[in-house]
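>>> A predicted structure for the sequence below; I have some questions about it.
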Amino acid sequence: MSMTATRHILCLNSGSSSIKFAIFALGAGGEEKLAEGAAERIGQRAGRVWLRQGETPAIDRQLALPRQQEALKAVFAALAELHCPPPEGVGHRLVSGGPHHQTHRLIDDGLLRDLRAALRFAPLHLPAEIAAIEAVQTAWPHIPQVACFDTAFHQTIPEIASRLPLPRNLWHEGVRKYGFHGLSYEYIVSQIPARADGKTIIAHLGNGASMAAVRNGQCRDTTMGLTPTGGLVMGTRSGDLDPGVLLYLMEEKGYDAGQLERLLNHLSGLLGISACSGDMQTLLNLRGDDPHARQAIDIFAYHARKAIGSLMAALGGLDRLIFTGGIGEHAAAIRWAICQPLRALGLEMDPVANEGPGPHLSVPHSPVDILVIPTNEDLMIARHSHRLLLAREPPR
């Protein structure tokens, strides 16, 4: 394939019960998303595959998807049915590569071995991501695959921020702050004029939530740590806790590792506080009548404000705050609850602009620019895959 030829990249974001996908055409003519969709309810009695082209729904059907392999076959069949060109490469979002892999790269047997050995660094995410890679390998062994790591963006964090206050041998074993949501942060940085010159906090707020402190386009600190469980309060994840809480639960309640994992990742956060839902939109709809829902929202905003103050200290000031992710992009009430109490720190939000389409949410004279920018992790996967596949071609 020539340097100027268009390459079609299938981007996969694999979870334990769903695979989100998008196919892009990239080349000298630019970047175009041809289709996107998902295979859902994998392993359940009735699975679902849907696909749309632009805003037009094209396929939406129920079928059995017992494993990742059947789900991927259904995805490929749906793309072929709509005459989408077969991909020349498959790019995967990988939440973590553990201590040994933190840069985007082509997938080979050695990388797969290392990923299997690194499961404890992202136990919620890596098993499904590895299964998707193996399923593609089995069904389409001739298609090269690319690993795009959410940890890659955070490699510029200095050791003073990434080293945990634990015995030094644990650092050498890979116990450190890694940071996540890196593909989202990469995209946001690419959208800021002058490559994010100055001091920026990016708030990726969704079911999983984190923030990153960025100076001149480089990450200097972030809220998530060794795993995506740490940092902010999230939909069902606790975020940061006093480690003594875990000791208490082990000693007084008899919790084992599996019970702690379920508690921290699946039963906590907004769900745990509200006792009804981990979904922010649901809680916003309930807040007028349900004090627990209202408290969950208040605690989410409170912890987000504290994180902004902490990252401002790490940066030595702030030029702009950018909201992204499902909550960050769509929940104006949450943006207001986060920013309004921070007026004394220079975050002056315009209430009318906050309810509008964006991107600028601050008043004209605000010392800190406040923006909302929709993220596009799939496009970042496509770009990195295209670049790495070009690099593997022999020179002509």
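Yep, that arrived.

>>> From here on, just use CA atoms for contacts and neighbour counts.
Will do.

>>> Can you give me the end-to-end span of stretch 136-148?
With Cα to Cα, to the nearest Å as the measure, the first residue of stretch 136-148 is 16 Å from its last.

>>> Work out the gap between it and the centre of the chain.
Stretch 136-148 sits 22 Å away from the centroid of its parent chain (Cα atoms, centre = their mean, to the nearest Å).

>>> is it fair to say Y255 lies in a helix?
No - read with DSSP: H, G, I helix; E, B strand; the rest coil, Y255 is coil and lies in no helix.

>>> That one: how many residues sit nearby?
A count of neighbours around Y255, defined by other Cα atoms under 10 Å, yields 16.

>>> do the same with A275
There are 14 residues near A275, going by other Cα under 10 Å.

>>> what does S190 give?
By other Cα under 10 Å, 14 other residues sit near S190.

>>> quick one: which helix or strand includes it?
Assessed by DSSP states H and E, S190 sits inside helix 182-191.

>>> Give me the residues contacting stretch 8-19.
Contact partners of stretch 8-19, identified using Cα atoms under 8 Å, 6 or more residues apart in numbering, comprise 20-26, 38-43, 71-72, 85-94, 124-125, 127-129, 132, 378, 381-382, 385-386.

>>> Buried ones among those residues?
20-26, 38-43, 71-72, 87-94, 124-125, 127-129, 132, 378, 381-382, 385-386 (16 or more other Cα atoms under 10 Å).

>>> Mind checking which of those residues land in strands?
Mapping the buried ones among the contacts of stretch 8-19 onto strands (DSSP state E) picks out 20-26, 38-40, 89-94.

>>> Now for those residues: which two are most distant?
Spatial extent of these (Cα to Cα) is set by the pair L26 and E40 at 26.9 Å.

>>> Next one: H181 from R163, what distance?
With Cα to Cα as the criterion, H181 and R163 are 19 Å apart.

>>> Next: I297.
31 Å.

>>> which of the two has more neighbours?
Using other Cα under 10 Å as the criterion, I297 and R163 rank with I297 on top: 22 against 18.

>>> if I've got this straight, the more buried one is in a strand?
No - judged by three-state DSSP, I297 forms no part of a strand; its state is helix.

>>> Which helix or strand contains V49?
strand 47-53.

>>> Can you tell me which helices and strands that strand packs against?
Judged by 3 or more Cα pairs under 8 Å, 6 or more residues apart in numbering; DSSP states H and E, the packing partners of strand 47-53 are strand 30-40, strand 56-63, helix 68-81.

>>> Go again with 7 Å.
strand 30-40, strand 56-63 (3 or more Cα pairs under 7 Å, 6 or more residues apart in numbering; DSSP states H and E).

>>> Serialize these to TSV and add fields for distance to I338.
Listed next are the helices and strands packed on strand 47-53 as TSV, based on distance: least, Cα to Cα, whole Å:
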stretch	distance to I338
strand 30-40	32
strand 56-63	35
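
>>> okay, pairing it with this:
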Amino acid sequence: MTGDILTLNAGSSSLKFAVFAPKDSKQTAHITGKIAGIGRAPEFSARDANGMLLVSDQPTVFSPTSTHEDLVAFLLDWLEHQLGNRTLAIVGHRIVHGGQTFSQPVRIDDTVLSELDGLVPLAPLHQPHNLATVRAVAAWRPDLPQIACFDTGFHRTQDTLATLFALPRALSDEGIIRYGFHGLSYDYIAGVLPDHLGPKAEGRIIVAHLGNGASMCAMRNRQSVATSMGFTALDGLMMGSRCGALDPGVVLYLLQSKGMSPAEIETLLYEKSGLLGVSGISNNMQVLEDSDAPQALEAIDLFVHRAASTLAGLVAALGGLDALVFTAGIGENSARVRRSICARLEWLGIAIDHVANERNETRISMDASAIDVLVLPTNEEAVIAAGCRRFVEPSAV
């Protein structure tokens, strides 16, 4: 391969991208950016490797009805102009659900795409946009190799008991099991842990990926042992607009007594619950922290309560805890949330340095803390690029 690697990470309302050199041990992208506000008023921004703005949150020529396909076509044309004499050789995608079939990066062909289409019901907020992006790239350049990198793949190291629901075995055999998500984020954090923890990185670690989508992963030897998300990305922690773990009897009640349709319940649980539903204000943690409304405070407190309770359960899965890592949008930026979660876990021996925490420093635990507490930025794009490099011809490595 003689060209650059493009990574695409499509969400329901955003498209993040990065361009990497084919050989780069430092995992540094020379262009990064995003298209935000898809479905409302798309805005495009991009930076070079030094953080200098190439484009600054400029509205695109597209309307609120612009699709992911429209915006991908716009992005690819812009990149072609931006790269000049450089070319794109391969495109890597974050694909949220790989099911039982896919655990490692795979080159996308018609057969793979058809199988991934079949998993859309398991990740309805993400998988359709992931696959729409794949199709948009194929329409632009059918000859360009595309690689799928799976959020579920990192959790395939879990033993059987960690994946089973207490359902009839026939359903488990059909694939109704716990898959886990945010695997690209956890893969990145696992890779950099030795830089911050030394030999302790191989010990009992919990990584809290807290953002609009939120989950936790318990690791041993930097491999997934247990995680909070399950069959879909709806399970586990309270999130921005998703409810997280829910008594299944609530779903039955909504169906049988409230007369709601499955589609209405899906919208309720994925798009109208979580921080947004409890507060009635916003799914954005920063907006809630800035609000004086009692509903905003209650939403934050519930988020923290659920996070601390889930974390405590994962400690049991590990048989103890050596380090806790916060990552993703809330985990990296909300000193208040980190402080509140750790306060509920002081019984574990966690003691944080409040000054370091307020400064969002890398290590926020005190020297006397029995457990190291870190704040590490994640980099899913670097993991996707690494997955693409597995398909580089040996002569180019």
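That came through fine. The structure displayed is predicted, hence computed values, not measured ones.

>>> closest one to G244 of structure 1 among the helices and strands packed on strand 47-53 of structure 1?
With Cα to Cα as the criterion, G244 of structure 1 lies closest to strand 30-40 of these, at 37.8 Å.

>>> got the contact list for that closest one?
If you take Cα atoms under 7 Å, 6 or more residues apart in numbering as the criterion, strand 30-40 of structure 1 is touched by 17-26, 47-54, 71, 75.

>>> try 6 Å
Residues from elsewhere that reach strand 30-40 of structure 1 (Cα atoms under 6 Å, 6 or more residues apart in numbering): 18-25, 47-53, 71.

>>> which of these sit farthest apart?
The span of the contacts of strand 30-40 of structure 1, defined through Cα to Cα, is set by A25 and G47 at 28.0 Å.

>>> residues near D77 of structure 2, how many?
If you count neighbours by other Cα under 10 Å, D77 of structure 2 ends up with 12.

>>> Can you give me every residue that contacts the most far-flung residue of structure 2 relative to its centre?
Within structure 2, the residue lying farthest from the chain centre (Cα atoms, centre = their mean) is S257, at 34.7 Å. For S257 of structure 2, the contact set (Cα under 6 Å, 6+ apart) is empty.

>>> From N9 of structure 2, how far out is the spatially most central residue of structure 2?
The centre of structure 2 sits closest to H182, judged by Cα atoms, centre = their mean, with a distance of 4.0 Å. Between H182 of structure 2 and N9 of structure 2 the computed distance is 12 Å (Cα to Cα).

>>> can you check S309 of structure 2 too?
Going from S309 of structure 2 to N9 of structure 2 by Cα to Cα gives 30 Å.

>>> do the same with L276 of structure 2
L276 of structure 2 sits 24 Å away from N9 of structure 2, going by Cα to Cα.

>>> quick one: A148 of structure 2 and H93 touch, right?
Yes - assessed by Cα atoms under 6 Å, A148 of structure 2 is found in contact with H93 at 5.1 Å.

>>> Structure 2: strands as residue ranges?
Going by DSSP E, structure 2 shows strands at 4-10, 14-20, 31-36, 43-48, 53-59, 88-95, 106-107, 146-150, 204-210, 214-220, 223-227, 323-327, 372-375.

>>> export those to TSV and tack on distance to E346 of structure 2?
Converted to TSV, these look like this (distance: least, Cα to Cα, whole Å):
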stretch	distance to E346 of structure 2
strand 4-10	36
strand 14-20	37
strand 31-36	38
strand 43-48	41
strand 53-59	42
strand 88-95	36
strand 106-107	43
strand 146-150	35
strand 204-210	15
strand 214-220	18
strand 223-227	22
strand 323-327	13
strand 372-375	12
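
>>> Quick check: which of these is nearest to D187 of structure 2?
strand 223-227 (8.5 Å).

>>> can you tell me what part of structure 1 the closest one aligns to?
With TM-score structural alignment applied, strand 223-227 of structure 2 matches the range 218-222 in structure 1.

>>> how much does the matching stretch stray from structure 2?
For stretch 218-222 of structure 1, the mean deviation from structure 2 after alignment is 0.5 Å (mean Cα distance after the TM-score superposition for structure 1).

>>> Would you mind measuring from the closest residue to Y302 of structure 1 other than its chain neighbours to T324 of structure 1?
Nearest residue to Y302 of structure 1, sequence neighbours excluded (Cα to Cα, 6 or more residues apart in numbering): I338, at 6.9 Å. Distance, I338 of structure 1 to T324 of structure 1, by Cα to Cα: 14 Å.

>>> These two: which is more packed in?
T324 (24 against 20).

>>> Residue in structure 2 paired with that one?
Aligned counterpart of T324 of structure 1 in structure 2: T327 (TM-score structural alignment).

>>> Map L297 of structure 2 onto structure 1.
By TM-score structural alignment, L297 of structure 2 lines up with R294.

>>> no, scratch that, I was asking about I205 of structure 2
Checking TM-score structural alignment: I205 of structure 2 goes with T200.

>>> That match: how many residues sit nearby?
28.

>>> swap in D108 of structure 1?
Residues contacting D108 of structure 1 under the criterion other Cα under 10 Å number 12.

>>> Could you give the number of residues near the residue nearest to P99 of structure 1 when sequence neighbours are not counted?
When the adjacent residues along the chain are set aside, P99 of structure 1 lies closest to G174, with 5.1 Å between them (Cα to Cα, 6+ apart). Around G174 of structure 1 there are 15 other residues, counting by other Cα under 10 Å.

>>> And the counterpart of A316 of structure 2 in structure 1, how close does it get to G231 of structure 1?
Structural alignment (TM-score structural alignment) places A316 of structure 2 against A313 in structure 1. Separation of A313 of structure 1 from G231 of structure 1 (Cα to Cα) stands at 16 Å.

>>> do the same with V95 of structure 1
Separation of V95 of structure 1 from G231 of structure 1 (Cα to Cα) stands at 16 Å.

>>> That's all I had, so thanks and see you.
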